[in-house]
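>>> Give me the fold of what follows.
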Amino acid sequence: MKLSRRKFLATTGAVSLAAPHVRAAGMGRPRVVVVGGGAGGATVARYLAKDSKGEIDVTLVEPSRQYYTCFFSNLYIGGFRTIESIGHSYGTLAAQYGINVVHDWAVGIDRDAKTVSLASGHALPYDRLVLSPGIDFIDGAVPGWDQTTQNAMPHAYKAGSQTELLKAQLEAMPEGGVFAMIAPPNPYRCPPGPYERVSMVAHMLKQTNPTAKILVVDPKPKFSKQGLFEEGWNTHYAGMVERIGPDFGGDKVSVNADDMTVDIDGDVQKVDVCNVIPAMKAGRICEMAGVTDGNWAPVTGHTMQSKIDENIHVLGDACSQGDMPKSGFSANSQAKVAAMAIRGALTDSRVFPAKFSNTCWSLISTDNGVKVGATYEATDEKIAKVDGFISATGEDAALRQTTYEESIGWYEGITTDMFG
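Just a heads-up that it's a prediction; the model follows:
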């Protein structure tokens, strides 16, 4: 059954049909500052403002005025979406929900004073702080690449201008040229999944540059939905995609952006476009706050509170929580648990046991969608998987089309859940 926008919102309890009542700002209200306006941050800010009905002062700090979703950004590369269709503003959060949206960079956190410092020089006090900054890259993860070379070899793992750049480079590839992807090690943000990206690049090149080749250099011995992707590549893009795993040097790779070369365990290959996706860590503000274990921010699944500071909650890609993948769906699910826990702590409202869900859809070719997902519950140790599902190889075209249509309904639903 197609997951419509209405069904998604109903099943997630996402939107009240009545406009939320927002009281005028007053003295003495508890203050929540949210850093990061993606699937986790925008959702937790909206739910706190909506459900507290003005009892909590909510500030959302996000430098970008227009947010481009990582989910469906691969479909832009493949020609199935426009860049405008994955862009969203924060206007409704401010105008309808009374959230103080601050377009600035958070550059420091004083956990003793409970303040967030902004690049503008201002400081925001908080009673509870939510960090949902997404990912940054680990320095030196791919020798020869750093963020000074990202225009020559884009990562396109923060959607927007990098995604547009990668697509433009693909469109300019010479006939019969080579596109190389340096895939990330686990754990990594998904979407934009690297293997869906391979599929979308192949779909684009099959139409515009059918003799082009795709080289995937991968440090992992296996990856999520591998059988489904390899079935799709063999069916739709036969002979176009070659994957080199760790058995053949995929874990021993370096790049040279000046020469546009990729060195795979001593075998140097000239390429025309190179998408480097390095190893990842929590967004830098988590490190600055001192709530990481080195790369990720450990949290308790019951409330998404930091295990280092109980006044800080960490959501989405940045946190280390157990079995959930680093996806937009996961971040949105975690945001609702955090919002309920924060509202309970600050206003004595009822808090229910934490439950979570996730589905990750991927498009392989026209109307050929696949998915994997699970439900989860919080234990004292972690967020633990309860049960799961995955598309099967050999499914008929009608089912794959239904799966793709379901993902479209989900996209409409989750972006409404985030931005109102």
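>>> use CA for all of it now, contacts and neighbours both
Will do.
>>> for the residue nearest to Ser349 when sequence neighbours are not counted, helix, strand, or coil?
Closest residue to Ser349 apart from its sequence neighbours, by CA to CA, 6 or more residues apart in numbering: Arg343 at 6.4 Å. What DSSP: H, G, I helix; E, B strand; the rest coil gives for Arg343 is helix.
>>> So which residues of the stretch 51-200 of the chain form helices?
Secondary structure of the stretch 51-200 of the chain by DSSP state H, counting those that start in this stretch: the helices cover 73-78, 91-95, 161-171, 194-208.
>>> what does the shortest one contact?
Just to be clear, that refers to helix 91-95. 46, 99-101, 419-420 (CA atoms under 8 Å, 6 or more residues apart in numbering).
>>> Please give the centre-to-centre distance between that helix and its chain.
Distance of helix 91-95 from its chain centroid, counting by CA atoms, centre = their mean, to the nearest Å, is 22 Å.
>>> contacting residues around Gly388?
372-375.
>>> how about 7 Å then?
By CA atoms under 7 Å, 6 or more residues apart in numbering, the residues touching Gly388 are 373-375.
>>> That one: what secondary structure?
Going by three-state DSSP: Gly388 is strand.
>>> mind checking how far it is from Ser85?
30 Å (CA to CA, to the nearest Å).
>>> And Leu3, by the same measure?
Taking CA to CA, one finds Leu3 at 19 Å from Ser85.
>>> what does Leu315 give?
Taking CA to CA, one finds Leu315 at 25 Å from Ser85.
>>> The closest residue to Ala318 other than its chain neighbours: what's it in contact with?
The shortest distance from Ala318 to any non-neighbouring residue, by CA to CA, 6+ apart, is to Ala282 (4.1 Å). Residues near Ala282 by CA under 7 Å, 6+ apart: 134-136, 295-297, 317-319.
>>> Please provide the structure for the following sequence as well, for comparison with the first:
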Amino acid sequence: MTLNRRTFIGTGAAFAATLSAPMVMGQARSRVVVVGGGAGGATAARYIAMDSDGAIDVTLIEPSRTYYTCWFSNLYLGGVRTFDSLGHTYGGLAANGINVVHDYASGVDRDAKTVTLAGGGTIPYDRLILSPGIDFKEGSVPGWDVTAQNAMPHAYKGGSQTQLLKAQLEAMPEGGRFIMVAPPNPYRCPPGPYERVSMVANYFKENNPTAKILIVDPKEKFSKQALFEEGWQKHYSGMIQRIGPDFGGANVSVNPAEMTVDVDGVVEKGDVVNVIPAQMAGKIVHSAGLNDGDWAPVNAEDLSSKMDENIHILGDSAAQGDMPKSGFSANSQAKACAMAVRAALTDSRAFPPKFSNTCWSLIHAGEQPDGVKVGANYEATEEKIASTGGFVSQTGEDATTRVDTYRESLAWYDAITSDMFG
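As a prediction, the model looks like this:
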């Protein structure tokens, strides 16, 4: 099925039609608190509140007043999109009865069933949904921590970091060098670092054609590797070099003051250095004691925490099985979670969840954009969310197919942001 705005959002319309449950007069409203206003949290809040006739009081806690998507931020780096086109506000959710609180959730009291706000006060819940995204593992790249992010930006959370990296690329001297330190598995958006390399190369080809790119990578292989390498050779021959673990890519440290990267004892100088550290579930998951190691284990059927049945964890933070950490995945999980939460609180019916994901990547822009994709469908089992079959673009595809794939990604962007924010 070709994806467009109508078919994507149509799955949500069917969800709302099957789950609408009238409020019982005189009955106290159940309270759902959602932490995190991204693809998982905003979607869950909207779908729980949708057509509930006031049966559930929904509060969304999100510190940012404008949400900038991580997906498509690489296209901004490549000169394909504006920064403003990535920004979305929460007025539509508020207009639909969701209490939007712009503050940080600093803690969870699981016994009292309350969320503490950094600005003071607490918010009680009957069900809590955590979708805080990622945080970075301290010490995963020796020499780098968040205090160095202005010198060596990660740009792996949407917003000001993306603007900073773009400004650094624009200021890079002619014939300069861009170095990326790629993250180890698992991490947010598996093809993301390599689409970034593609879009940086796209920018250089037009504005700094003698510039060079070095990828320092701890992984033996990466998502869509054959497709990216084919595209790099076709569009950016001689510009991009990758050092994998066989040649020291797993033994890396950085010096932000000197703008150098030490690769297994060999010091590489960069004009712009993008460090994407190892990742873990958002800190609030850890402080609430819902993690097992770096991530939060959840039940596949409803994304409920295996440590607390009254808390659900979505998206990047969840250890749920086979789904990658992506915006599409978080949105898909949020709908299943919302269905389960509404069923539990309103005695409405919950159907067996189905999950899906697609990740699009733009390798080259211009008159004939070179777009590729990978994706799969999933179902809940007793052990995990399990893949039931996938697909991926093929090397050697004709230009028309690649252009159509890119156009499909544009339709998806419009569809998911509408699905999140109304």
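>>> Drop the TM-score for these two in here.
These two chains, once laid on top of each other, score a TM-score of 0.96 by TM-score structural alignment, normalised by the length of structure 1; 416 aligned residues with a CA RMSD of 1.8 Å.
>>> circling back: could you tell me which of the contacts of Ala282 of structure 1 are located in strands?
135-136, 297, 319 (DSSP state E).
>>> where along the stretch 201-350 of structure 1 do the helices fall?
Using DSSP H, counting those that start in this stretch, helices in the stretch 201-350 of structure 1 cover 226-236, 284-289, 328-347.
>>> Now render those helices as a markdown table, adding distance to Ser365 of structure 1 and mean neighbour count.
Below are these laid out as a markdown table (distance: least, CA to CA, whole Å; neighbours: other CA atoms under 10 Å):
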| stretch | distance to Ser365 of structure 1 | mean neighbour count |
| --- | --- | --- |
| helix 226-236 | 7 | 16 |
| helix 284-289 | 36 | 20 |
| helix 328-347 | 22 | 24 |
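>>> between those helices, which one is nearest to Val253 of structure 1?
helix 226-236 (21.5 Å; CA to CA).
>>> That closest one vs structure 2, average distance?
Taken over the aligned residues, the distance from helix 226-236 of structure 1 to structure 2 averages 0.2 Å (mean CA distance after the TM-score superposition for structure 1).
>>> helices or strands up against that helix?
On a contact count with 3 or more CA pairs under 7 Å, 6 or more residues apart in numbering; DSSP states H and E, helix 226-236 of structure 1 meets no helix or strand.
>>> What ranges does the stretch 251-400 of structure 1 have for its strands?
253-256, 261-264, 267-270, 273-276, 280-282, 297-300, 305-306, 312-314, 319-320, 355-365, 368-378, 383-390 (DSSP state E, counting those that start in this stretch).
>>> Make a markdown table from those strands and add distance to Tyr157 of structure 1 to it.
Output for these, formatted as a markdown table (distance: least, CA to CA, whole Å):
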| stretch | distance to Tyr157 of structure 1 |
| --- | --- |
| strand 253-256 | 18 |
| strand 261-264 | 19 |
| strand 267-270 | 23 |
| strand 273-276 | 9 |
| strand 280-282 | 10 |
| strand 297-300 | 20 |
| strand 305-306 | 25 |
| strand 312-314 | 20 |
| strand 319-320 | 17 |
| strand 355-365 | 16 |
| strand 368-378 | 20 |
| strand 383-390 | 24 |
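>>> Which among these is found nearest to Ala152 of structure 1?
Closest among the strands of the stretch 251-400 of structure 1, using CA to CA: strand 273-276, at 7.9 Å.
>>> how much does that closest one stray from structure 2?
Looks like 0.3 Å for strand 273-276 of structure 1 (mean CA distance after the TM-score superposition for structure 1).
>>> tell me which strands and helices that strand is in contact with?
strand 178-182.
>>> Taking helix 161-171 as reference, get the angle to the strand it packs on.
Per axes from the mean of the first three to the mean of the last three CA atoms, to 10 degrees, the angle that strand 178-182 of structure 1 makes with helix 161-171 is 150 degrees.
>>> Can you add distance to Gly160 of structure 1 and give the helices of the stretch 201-350 of structure 1 back as a markdown table?
Formatted as a markdown table, the helices of the stretch 201-350 of structure 1 follow (distance: least, CA to CA, whole Å):
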| stretch | distance to Gly160 of structure 1 |
| --- | --- |
| helix 226-236 | 25 |
| helix 284-289 | 19 |
| helix 328-347 | 16 |
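>>> hey, where'd the strands end up in the stretch 1-150 of structure 1?
Under DSSP E, counting those that start in this stretch, the stretch 1-150 of structure 1 gives strands at 31-35, 57-61, 66-68, 87-89, 100-102, 106-110, 115-118, 123-125, 128-131, 135-137.
>>> The lengthiest helix in structure 2 corresponds to what range in structure 1?
Longest helix of structure 2, by residue count under DSSP state H: helix 399-421. Here helix 399-421 of structure 2 aligns to structure 1 at residues 397-419, judged by TM-score structural alignment.
>>> Mind listing what's buried along that stretch?
Within stretch 397-419 of structure 1, the residues scored as buried using 16 or more other CA atoms under 10 Å are 399-419.
>>> do the same with stretch 70-88 of structure 1
Buried, per 16+ other CA under 10 Å, within stretch 70-88 of structure 1: 70-78, 80, 83, 86-88.
>>> so Ser117 of structure 1 sits right up against Pro125, yeah?
No. Using CA atoms under 7 Å, Ser117 of structure 1 is not in contact with Pro125; the gap is 9.0 Å.
>>> What number of residues are in the vicinity of Arg31 of structure 2?
17 (other CA atoms under 10 Å).
>>> same thing with the one 4 residues further on?
Val35 of structure 2 has 27 neighbours, counted by other CA under 10 Å.
>>> Give the equivalent position in structure 1 for it.
For Val35 of structure 2, the residue aligned by TM-score structural alignment is Val35.
>>> And Lys205 of structure 2, by the same measure?
In structure 1, Lys205 of structure 2 lands on Lys206 (TM-score structural alignment).
>>> Relative to Asp258 of structure 1, how far out is that match?
In terms of CA to CA, Lys206 of structure 1 sits 28 Å off from Asp258 of structure 1.
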